[in-house]
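Chemist: okay, predicted coordinates and the sequence, questions at the end:
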Amino acid sequence: MAASFENTELLKKTELKSSVNLLHRLVDGICHRPRPAYDEFSKIWSLQDWWALTDTYTDLFKEAVKNTWTKDTLFEKLQGLDDDYKSVVFDVVDSRRADIRSQLLNDSHALSQANMTDFDWKLKLVMSSDKISSVQEPDLALDMEVQTTEGRKTVSVELNKQQLSNLINSLEGANKALVQLKS
């Protein structure tokens, strides 16, 4: 899915020198430090333009680091800007790449403090139920040992064929995202 960065040209409303400071402060916002306040820039942009500008560049910085964009790729995404502004944006991304990457990893890690330490599985064939005399459907019993901040606990789930397929697809997607972030 290609992200759209339609409001990049809004940066041209400020001087080149001011844009460097603004972009670095937007990266600070990504890193959970103080972001630039609208009050400082209310004479340059309307509130809607300000939101569009900050959202666009915040998303652009995250995508550029996550997908390890080259200078040429970044310049392609910034079609509405002059080369001087494109160079400023690239310099900010390049100089703050480690900060942004570290924060993206921390944010994704903070989603869950639980780690699976072990698992056990059993495959069962359900032959019948109290409502149907002949079912013959496979079920998987999955026991997972999970380490949380409160200690260890066992999570048990029983999955039919479709649920197991969905779980495997979700785990493969999570693994791909993790591999992409690590590279």
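Modeler: That came through fine. Residues are numbered from 1 along each chain as shown.
Chemist: contacts and neighbour counts: CA atoms only from here.
Modeler: Noted.
Chemist: just say helix, strand or coil for Met116.
Modeler: Under DSSP: H, G, I helix; E, B strand; the rest coil, Met116 falls in the strand class.
Chemist: and it, what is it in contact with?
Modeler: 144-147 (CA atoms under 8 Å, 6 or more residues apart in numbering).
Chemist: try it again at 10 Å.
Modeler: Contacts for Met116 (CA atoms under 10 Å, 6 or more residues apart in numbering) come out as 144-148, 152-155.
Chemist: does anything pack onto the helix ranked longest in the chain? Which helices or strands?
Modeler: Ranked by residue count and defined by DSSP state H, the top helix of the chain is helix 83-109. Judged by 3 or more CA pairs under 10 Å, 6 or more residues apart in numbering; DSSP states H and E, the packing partners of helix 83-109 are helix 16-30, helix 47-66, helix 71-77, helix 161-182.
Chemist: below is structure B, check it against A:
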Amino acid sequence: MASEVAKEDLNLLSKCPKDRIEAFCHGLIDGFIGRSKLRYKDYGELWTMEEWFKVVDACQRCVKRMSRKQLTKEEISQLFDGVSDEYIQPFVSCVNVRSEDLRKHLLEEVASISHSHLQDFDWKLKLALSNDKISSVQEPLVTVEFITKSGDESKSFSVEMNKEELKQFVSSMEAANKIMVQMKTE
């Protein structure tokens, strides 16, 4: 863990007054999830520019790690190795309060690794009574519309499947989900 977050970078937190640490943590999380970022000019009297980048980077790594896994108190203490508990507790509180925002951001971050990702889908069930070759078919068909997002651009495409194709599609999605679950637990 020490290789992930430099101990001396986290120790820079001690320069921040205790009454400002919670606001710092919330600002850090806001910046992390894509809202307004912390500004150096608000904390410039506490840290040099170099120290600012180090402390923000170290704290973001800790917040990211805390939000990915449910860490025990001992693991959190190891993560913030050498930092006073009065500085650790506001981080724990902020991560707990903002856990849904953090989880959503991490999922979006993982999903955006590929060029495009699934944003939404919709489905419709139809009953085909006949077609141009057979007068009486009575075959159920499902139309699935996929909406994908690539950057700021959304695209939509539809796939029509019969009962067998739908079963095959669902089983392949279940297999993909099983692999995702295995990857999360490892």
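Modeler: Nice, thanks for sending it over. Nothing here was measured: the structure is a model prediction, and the numbers come from that model.
Chemist: tm score of chain vs chain?
Modeler: Here the TM-score for the pair of chains, by TM-score structural alignment, normalised by the length of structure 1, is 0.62; 132 aligned residues with a CA RMSD of 2.8 Å.
Chemist: quick one on the thing from earlier: tell me the angle the longest helix of structure 1 makes with helix 47-66.
Modeler: Using axes from the mean of the first three to the mean of the last three CA atoms, to 10 degrees, the inter-axis angle of helix 83-109 of structure 1 relative to helix 47-66 is 70 degrees.
Chemist: buried ones in helix 83-109 of structure 1?
Modeler: For helix 83-109 of structure 1, the neighbour count (16 or more other CA atoms under 10 Å) marks 85-86, 88-94, 96-97, 100-101, 103-104 as buried.
Chemist: now do stretch 17-25 of structure 1
Modeler: Under 16+ other CA under 10 Å, the buried positions of stretch 17-25 of structure 1 are 19-20, 22-25.
Chemist: and if you look at stretch 39-50 of structure 1?
Modeler: Using 16+ other CA under 10 Å as the test for burial, stretch 39-50 of structure 1 gives 45, 50.
Chemist: what does it rub up against?
Modeler: Outside stretch 39-50 of structure 1, the residues that touch it by CA under 10 Å, 6+ apart are 7, 10-11, 13-14, 22, 37-38, 51-53, 55-56.
Chemist: end to end on that stretch, go ahead and measure it.
Modeler: Using CA to CA, to the nearest Å, one end of stretch 39-50 of structure 1 lies 10 Å from the other.
Chemist: find me the equivalent region of it in structure 2.
Modeler: Per TM-score structural alignment, the counterpart of stretch 39-50 of structure 1 in structure 2 is residues 41-52.
Chemist: any idea which residue sits dead centre in structure 2?
Modeler: Nearest residue to the geometric centre of structure 2 (CA atoms, centre = their mean): Leu106, 1.2 Å.
Chemist: aligned partner of that residue in structure 1?
Modeler: In structure 1, Leu106 of structure 2 lands on Leu104 (TM-score structural alignment).
Chemist: just checking, its match touches Ala177?
Modeler: No: using CA atoms under 10 Å, Leu104 of structure 1 makes no contact with Ala177, being 11.8 Å away.
Chemist: show me whatever sits in contact with both of the two.
Modeler: Taking CA under 10 Å, 6+ apart as the contact rule, Leu104 of structure 1 and Ala177 both touch Lys66.
Chemist: of all the helices and strands packed on helix 83-109 of structure 1, which one comes closest to His109 of structure 1?
Modeler: helix 161-182 (10.1 Å; CA to CA).
Chemist: packing partners for the closest one?
Modeler: Applying 3+ CA pairs under 10 Å, 6+ apart, we find helix 161-182 of structure 1 packed against helix 47-66, helix 83-109, strand 137-148, strand 151-159.
Chemist: so which of the ones you listed is nearest Lys122 of structure 1?
Modeler: Short answer: strand 137-148, nearest of those by CA to CA, at 5.1 Å.
Chemist: next, the buried residues of that closest one.
Modeler: So for strand 137-148 of structure 1, counting by 16+ other CA under 10 Å, buried means 139-140, 142-147.
Chemist: check stretch 71-84 of structure 1 too.
Modeler: Buried-residue list, stretch 71-84 of structure 1, by 16+ other CA under 10 Å: 71, 74-75, 77-78, 80-81.
Chemist: for stretch 51-71 of structure 2, same thing?
Modeler: Across stretch 51-71 of structure 2, burial judged by 16+ other CA under 10 Å covers 51-52, 54-64, 66-67.
Chemist: centre of the chain versus it, how much separation?
Modeler: 14 Å (CA atoms, centre = their mean, to the nearest Å).
Chemist: picking up where we left off before, of the buried residues of helix 83-109 of structure 1, closest to Ala114 of structure 1?
Modeler: Lowest distance from Ala114 of structure 1 to those (CA to CA) belongs to Leu104, with 18.2 Å.
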